[in-house]
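Engineer: sequence unknown, structure follows:
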């Protein structure tokens, strides 16, 4: 019985003998279709939760339409319809994603309404989402298209699950390298709905901001970038003024509200050993104020 010879590769996707693999994708290379050996990854962000099959169905459609596609689950636990939460998660994850990723963001309280379904380009990445603020959450797109089921050769989408019937098929096509013009008509990026997340406002020597996110540990993430905080500055949130700034969560005393720069690059309020949200009775949308060091107590 003859044994196997040594494994030899001349490049990605080659067989043991170094020969190119037999093509099994939707379109053979060089015959009018994209080469599925070089499919982009797709990152998913939804409010579907994990109890129902909705998130799993998105994975199934992606694999059906782009066999072998790698998928990244950013989160499926966005509170239902919470565009603010979804925008923050998208922003905080964006720079860590593969350079040419396709992001599929389906938080869609307006499903079935007149809101547009779009795909927009930001650098080398594509973002597929409803036109409700998510497409511009990480910055202004350079181009985009309004998704058209007919142009994509799809059946008429259901009135309640565009994630399955329109957004996921569009993301799969972009992942395969299908030209964006095959997905729909070009759009003017300037007509996209604004992101719901507010920007901090500078008023004299103070910065007005908000709590933009409360994580599962009760940390309060503001929308004030770390670069706006000078040494010795203070942060006022609700009825409390936080003057103790630390570098890590562990540096603060147990039960003491402290300020630090979180992993997303924004100022955070934390209570070591507890929940800042509970102790300060604050939630998303509540105002915060960055004060200069010499502000009287």
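Structural biologist: That came in fine, so what should we check first? What you see is a predicted model, and the numbers here were worked out from it, not measured in a lab. Residues are numbered from 1 along each chain as shown.

Engineer: please make it C-alpha for all contacts and neighbour counts, starting now.
Structural biologist: OK.

Engineer: neighbours around residue 177, how many?
Structural biologist: Counted with other Cα atoms under 10 Å, the neighbours of residue 177 add up to 17.

Engineer: residue 65 is in contact with that one, correct?
Structural biologist: No. Using Cα atoms under 8 Å, residue 177 makes no contact with residue 65, being 12.0 Å away.

Engineer: contacting residues for residue 40?
Structural biologist: Residue 40 is in contact with 69-70, 100-102, 174-177, counting by Cα atoms under 8 Å, 6 or more residues apart in numbering.

Engineer: does it count as helix, strand or coil?
Structural biologist: What DSSP: H, G, I helix; E, B strand; the rest coil gives for residue 40 is coil.

Engineer: putting a second one here so we can go through both:
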């Protein structure tokens, strides 16, 4: 029988050895649990933006899923390694804001500090040496002794982020703003531009920019048969607003 999925959410990038090194640990320790490469190009070294992408992408996963989350510019420093249990899903990663949006949106949340340490642990690769073994044991239901209760103050953490947080492979720009019906018909403003809303790409002319609700439920900036990031000179962290 196949166990619960372990989803990888990282800024490692698709090239290089890091994804494979993490995956081999998971496959050795939890071989009956499928490993899903959810995102390997999360905003690099930017846990705040990545937090809103993670919260949007988790929605399609069942309650028993385990997410191994690594966007960790402070690896080896003072930030704590933690586990978040949110509405039946489990998230393993650093306490640097990466998991905060998931917690903010959850109806039920419990935080834990990871107190277990491996015999050998690279100071710069906790994803492989610390987070992956704990994620595997959580998937197997064997990690109770690895954790202790922990508190994270998310009172001031924004529900939504009115910024560009991610570019997909087509150059479309995800924002950290969840779509809601009261945005319909309003113009999206950024960097002196104003974009009209469309339902999908085919509703506008070729080369025309627009905003719409994407498949993750986020407000997205796109260009029909174009590359919004390049054509509109967009960047991670660029502010957006509505009029």
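Structural biologist: Received it, and whenever you're ready, just let me know what you need. A quick note: this is a predicted structure, and the numbers were derived from the prediction, not measured.

Engineer: could you see which of the contacts of residue 40 of the first structure carry over to the second structure?
Structural biologist: On the basis of both residues aligned by TM-score structural alignment, their matches' Cα atoms under 8 Å, what survives of these in the second structure is 69-70, 100-102, 175.

Engineer: check the alignment and tell me where residue 290 of the first structure lands in the second structure.
Structural biologist: In the second structure, the residue matched to residue 290 of the first structure (TM-score structural alignment) is residue 242.

Engineer: go on, residue 98 of the first structure?
Structural biologist: With the correspondence set by TM-score structural alignment, residue 98 of the first structure lines up against residue 62 in the second structure.

Engineer: check residue 206 of the first structure too.
Structural biologist: Using TM-score structural alignment, residue 206 of the first structure lacks an equivalent in the second structure.

Engineer: with residue 107 of the first structure instead?
Structural biologist: Under TM-score structural alignment, residue 107 of the first structure pairs with residue 71 in the second structure.

Engineer: its match touches residue 8, doesn't it?
Structural biologist: No. Assessed by Cα under 8 Å, residue 71 of the second structure is found out of contact with residue 8, at 10.9 Å.

Engineer: ok, now which ones touch the residue lying farthest from the centre of the second structure?
Structural biologist: Here the centre of the second structure is the reference, and by Cα atoms, centre = their mean the most remote residue is residue 205, at 31.7 Å. Applying Cα under 8 Å, 6+ apart, one finds that residue 205 of the second structure lies in contact with residue 224.

Engineer: secondary structure element holding it?
Structural biologist: Using DSSP states H and E, residue 205 of the second structure sits in no helix or strand.

Engineer: can you check residue 23 of the second structure too?
Structural biologist: Here residue 23 of the second structure sits within helix 18-29, counting by DSSP H and E.

Engineer: in the first structure, what residues pair with that helix?
Structural biologist: By TM-score structural alignment, helix 18-29 of the second structure lines up with residues 54-65 in the first structure.

Engineer: all the strands of the second structure, in order from the start?
Structural biologist: 6-10, 35-39, 66-70, 81-86, 89-94, 109-114, 147-150, 161-167, 173-178, 188-190, 193-195, 209-213, 218-223, 241-242 (DSSP state E).

Engineer: now for these, which one comes closest to residue 132 of the second structure?
Structural biologist: With respect to residue 132 of the second structure, and counting by Cα to Cα, the nearest of the strands of the second structure is strand 66-70 at 6.8 Å.

Engineer: with the first structure superposed, average distance for that closest one?
Structural biologist: Strand 66-70 of the second structure: mean distance to aligned residues in the first structure after superposition is 0.7 Å, counting by mean Cα distance after the TM-score superposition for the first structure.

Engineer: what helices or strands is that strand leaning on?
Structural biologist: Judged by 3 or more Cα pairs under 8 Å, 6 or more residues apart in numbering; DSSP states H and E, the packing partners of strand 66-70 of the second structure are strand 6-10, strand 89-94, helix 132-140.

Engineer: on that earlier part again, residue 71 and residue 8 of the second structure: which has the busier surroundings?
Structural biologist: Neighbours were counted for residue 71 of the second structure and for residue 8 using other Cα under 10 Å; residue 71 has more, 27 against 21.

Engineer: how far away is that one from residue 208 of the second structure?
Structural biologist: Residue 71 of the second structure is 33 Å from residue 208 of the second structure, where distance means Cα to Cα, to the nearest Å.

Engineer: same check, this time on residue 2 of the second structure
Structural biologist: Here the criterion is Cα to Cα. By it, residue 2 of the second structure lies 45 Å from residue 208 of the second structure.

Engineer: before we move on, back to that, which one of the helices and strands packed on strand 66-70 of the second structure lies closest to residue 224 of the second structure?
Structural biologist: Going by Cα to Cα, the one of these nearest residue 224 of the second structure is strand 6-10, 28.1 Å.

Engineer: in stretch 162-181 of the second structure, which residues are buried?
Structural biologist: By neighbour count with 16 or more other Cα atoms under 10 Å, stretch 162-181 of the second structure contains the buried residues 162-167, 171-179.

Engineer: quick one: contacts for the most centrally placed residue in the second structure?
Structural biologist: Nearest to the mean C-alpha position of the second structure, by Cα atoms, centre = their mean, lies residue 54 at 2.3 Å. When contacts are counted by Cα under 8 Å, 6+ apart, residue 54 of the second structure touches 9, 99, 102.

Engineer: between the buried residues of stretch 162-181 of the second structure, which is nearest residue 156 of the second structure?
Structural biologist: Comparing those against residue 156 of the second structure with Cα to Cα places residue 162 closest, at 15.1 Å.

Engineer: aligned counterpart of the residue farthest from the centre of the second structure in the first structure, please.
Structural biologist: In the first structure, the residue matched to residue 205 of the second structure (TM-score structural alignment) is residue 253.

Engineer: measure its match to residue 274 of the first structure for me?
Structural biologist: According to Cα to Cα, residue 253 of the first structure stands 11 Å off from residue 274 of the first structure.

Engineer: the nearest residue to residue 143 of the second structure once chain neighbours are set aside - how many residues pack around it?
Structural biologist: Closest residue in space to residue 143 of the second structure, ignoring its immediate chain neighbours: residue 137 at 5.1 Å, by Cα to Cα, 6 or more residues apart in numbering. When neighbours are counted by other Cα under 10 Å, residue 137 of the second structure registers 16.

Engineer: counterpart of residue 137 of the second structure over in the first structure?
Structural biologist: For residue 137 of the second structure, the aligned position in the first structure is occupied by residue 173, per TM-score structural alignment.

Engineer: is it true that that match touches residue 65?
Structural biologist: Yes. Assessed by Cα under 8 Å, residue 173 of the first structure is found in contact with residue 65 at 7.2 Å.
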